[in-house]
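Engineer: Generate a structure from the sequence data that follows.
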Amino acid sequence: MDVLVVGAGEIGRWVADTVSADDAPIDASVAFTDRDPTVAADAAADRDARTVDADGDTSHDAVCLAVPMSAVPAAVAAYAPRAERAIVDVSGEMTDAVAAMREHAPDLERASYHPLFAPPRVPGNVAVVVDEAGPTVESLSAAVEAGGNDVFETTADEHDEAMETVQAGAHAAVLAWRLAGEDVREEFHTPVSAALDDVADTVTEGSPAVYAEIQRAFDGADEVAEAAAAIAAADDGAFADLYERARGDREGRDRLE
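Structural biologist: The predicted structure follows:
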């Protein structure tokens, strides 16, 4: 299988390594393309891969878009003609991605994958919406699973709604805690604050552009701000109610109204 990986960043390189791994259940060759040819060349140099022109007309069995979420619809339109069997993406947003693939690749196998981890922390969970099944998508999913990942199916709506909590909301809460806090001696940290400090270090080790894309793509930050304001303004009774809701009962899983 000849796979064109569009976008030669960390996730694109993870895709290439995954589909071409020695224990992968497919025999895949990889080509990289990127808006920055030097990035594509760097990715290919470290692997048994080649580069192709971003504006070229090469054809490939499968095209995998590893580009920023906001760039997916345009990338689908640009690269769908270069896919012979399947087009997939690994951007992290599914509603617009699936819609674009349906529009521009109606005759191809289509799937949207979301690795729920940064590549340095593989393996992990990988969400997938299979919009048009077929042997190529099945082989790609099998390769991801062979890498030790847990691939689970979802819908675009379910996935994007979940991202409001697990990405946009979580990142906003962690960044706000870090921004609002003061430096303290290590001895003052509690188990809770120490854990938060570790999580904040993890969030801030990446690219701000990636996290900004997430905030633009998904709601969630406003709800975190509203919850923090409610906690700050609560009297003892209201705080106890909020605390019990946060404890984990069914009502506590609902957002504040």
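
Engineer: C-alpha only now, for contacts and for neighbours.
Structural biologist: Fine.

Engineer: mind listing the helices for this protein?
Structural biologist: For the chain, the helices defined by DSSP state H occupy 10-19, 37-45, 72-79, 95-104, 135-146, 156-163, 170-180, 191-203, 208-217, 221-233, 236-247.

Engineer: this one next, for a side-by-side:
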Amino acid sequence: MDVLIVGAGAMGTWFGDAVDADVAFADVDPAAATAAADAVGGEAVSLEDETTADVVCIAVPLSRADEAIADHASRARAAIIDVSGAMADPLAAMARHAPDLERASLHPLFAPERAPGSIAVVRENTGPTTAAVLEALEARGNELVETTPEEHDEAMETVQSATHAAVLSFALAAEPVPEGFETPIYEELRAIARRVTAGTPRVYADIQETFDGAEAVADAARELADADHDEFEALYAEAARKLHEEADQQ
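Structural biologist: Sure thing, here's the model as predicted:
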């Protein structure tokens, strides 16, 4: 099996290394395609040439996924897959531009350097080629989490958009404190904020643009800020209740 990966960033490079296939990379930055190919033992090809492959994997930023699918679906002989991070819109684009091909949307729920991990999966028009790709990912120690486009994208409003907004809001609001004044909760949250802010700003902006969630965080923060003593206690109790109910359901 051979795979053409459109997008030679961290996620495209991860995918090229994780699948059991001959891989080629195409990117708007030819140097990035060459670097990814060198990293996984593949080859770099031009976005404009006529290269085709059994599988085309779309590994571009969220905001460019639909356009990339439209431009490169015709290069797939058997299957088209995306790892952009959203599901409803990319799957709709794949259905429009590759109705006869096997189709799947994958969302690795981890940074590439932390692989293996959980991968959300939606299969459409499934067949042996996508099955082989997913088997290869499982063989590398990843756990496949079958879902639907709607379930996934709704979950990302909390898992990504609201979570990132809360962490970044803390980072923006926090002032330096004297050494020795740290509490365990503060230290943990500061460590998370440092981890988040070590990423790529565009990736986080794309997530906020794609998924709702930040407004809910802003509304909750304002409600807490405006609450009197009794109202704050009630909000605290409501937060605890929600988390306990969630834990009981798992």
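
Engineer: Could you count how many residues lie near the counterpart of Ala100 of the first structure in the second structure?
Structural biologist: Aligning on TM-score structural alignment places Ala100 of the first structure opposite Ala93 in the second structure. By the measure other Cα atoms under 10 Å, the count of residues near Ala93 of the second structure is 19.

Engineer: do the one 4 residues further on as well
Structural biologist: Neighbour count of His97 of the second structure, defined by other Cα under 10 Å: 18.

Engineer: re earlier: want to throw the helices of the first structure into a markdown table with distance to Val129 of the first structure?
Structural biologist: A markdown table is the format used below for these (distance: least, Cα to Cα, whole Å):
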| stretch | distance to Val129 of the first structure |
| --- | --- |
| helix 10-19 | 17 |
| helix 37-45 | 27 |
| helix 72-79 | 15 |
| helix 95-104 | 8 |
| helix 135-146 | 11 |
| helix 156-163 | 6 |
| helix 170-180 | 23 |
| helix 191-203 | 26 |
| helix 208-217 | 18 |
| helix 221-233 | 25 |
| helix 236-247 | 31 |
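
Engineer: which of these sits most buried?
Structural biologist: Most buried of the helices of the first structure by mean neighbour count (mean count of other Cα atoms under 10 Å) is helix 10-19; its value is a mean of 22.

Engineer: Can you tell me which helices and strands that helix packs against?
Structural biologist: The elements that helix 10-19 of the first structure packs onto, with contact taken as 3 or more Cα pairs under 8 Å, 6 or more residues apart in numbering; DSSP states H and E, are strand 2-6, helix 135-146.

Engineer: got the ones you listed as TSV, with distance to Val67 of the first structure columns?
Structural biologist: Formatted as TSV, these follow (distance: least, Cα to Cα, whole Å):
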stretch	distance to Val67 of the first structure
strand 2-6	7
helix 135-146	18
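
Engineer: which residue lines up with Arg247 of the first structure in the second structure?
Structural biologist: Match for Arg247 of the first structure (TM-score structural alignment): Ala240.

Engineer: nearest residue to Val19 of the first structure other than its sequence neighbours?
Structural biologist: Ala143 (5.5 Å; Cα to Cα, 6 or more residues apart in numbering).

Engineer: In contact with the aligned residue in the second structure for that neighbour, which residues?
Structural biologist: Counting by TM-score structural alignment, Ala143 of the first structure lines up with Ala136 in the second structure. Contact analysis of Ala136 of the second structure by Cα atoms under 8 Å, 6 or more residues apart in numbering lists 18-20.

Engineer: Leaving out chain neighbours, which residue sits closest to the residue nearest to the spatial centre of the second structure?
Structural biologist: The second structure has Gly85 as the residue nearest its centroid, 3.5 Å off, counting by Cα atoms, centre = their mean. Distances taken as Cα to Cα, 6+ apart place His107 nearest to Gly85 of the second structure, at 5.0 Å, with adjacent residues excluded.

Engineer: List the residues that contact the residue nearest to the centre of the second structure.
Structural biologist: Each residue near Gly85 of the second structure by Cα under 8 Å, 6+ apart is listed here: 62, 106-108.

Engineer: Of these, which ones are shared with the first structure?
Structural biologist: Under the criterion both residues aligned by TM-score structural alignment, their matches' Cα atoms under 8 Å, the contacts of Gly85 of the second structure that remain in contact after alignment to the first structure are 62, 106-108.

Engineer: Closest one of those to Val203 of the second structure?
Structural biologist: Distance to Val203 of the second structure across those (Cα to Cα) is lowest for Leu62, with 7.9 Å.

Engineer: Give me the distance between the counterpart of that closest one in the first structure and Arg35 of the first structure.
Structural biologist: In the first structure, the residue matched to Leu62 of the second structure (TM-score structural alignment) is Met69. For Met69 of the first structure, the distance to Arg35 of the first structure equals 15 Å [Cα to Cα, to the nearest Å].

Engineer: More neighbours: those two, which one.
Structural biologist: A direct count of neighbours by other Cα under 10 Å for Met69 of the first structure and Arg35 places Met69 higher, at 22 against 14.

Engineer: Tell me who's in contact with the residue nearest to the more buried one when sequence neighbours are not counted.
Structural biologist: Nearest non-adjacent residue to Met69 of the first structure, counting by Cα to Cα, 6+ apart: Ser91, 5.2 Å away. By Cα under 8 Å, 6+ apart, the contact set of Ser91 of the first structure is 65-69, 72, 112-114.

Engineer: Just put the residues you listed in CSV and tack on distance to Leu4 of the first structure.
Structural biologist: Converted to CSV, the contacts of Ser91 of the first structure look like this (distance: Cα to Cα, whole Å):
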residue, distance to Leu4 of the first structure
Leu65, 8
Ala66, 10
Val67, 13
Pro68, 16
Met69, 18
Val72, 15
Ser112, 15
Tyr113, 16
His114, 18
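
Engineer: Going by neighbour count, which of those residues comes out on top?
Structural biologist: Busiest of the contacts of Ser91 of the first structure [other Cα under 10 Å] is Leu65, holding 30 neighbours.

Engineer: In contact with it: list those residues for me.
Structural biologist: 5-7, 12, 72, 75-76, 87-91 are the contacts of Leu65 of the first structure under Cα under 8 Å, 6+ apart.

Engineer: Which residue of the first structure is paired with Glu215 of the second structure in the alignment?
Structural biologist: So, by TM-score structural alignment, Glu215 of the second structure is matched to Asp222.

Engineer: who are the neighbours in contact with its match?
Structural biologist: Going by Cα under 8 Å, 6+ apart, Asp222 of the first structure touches no other residue.

Engineer: Right, I'll call it a day here.
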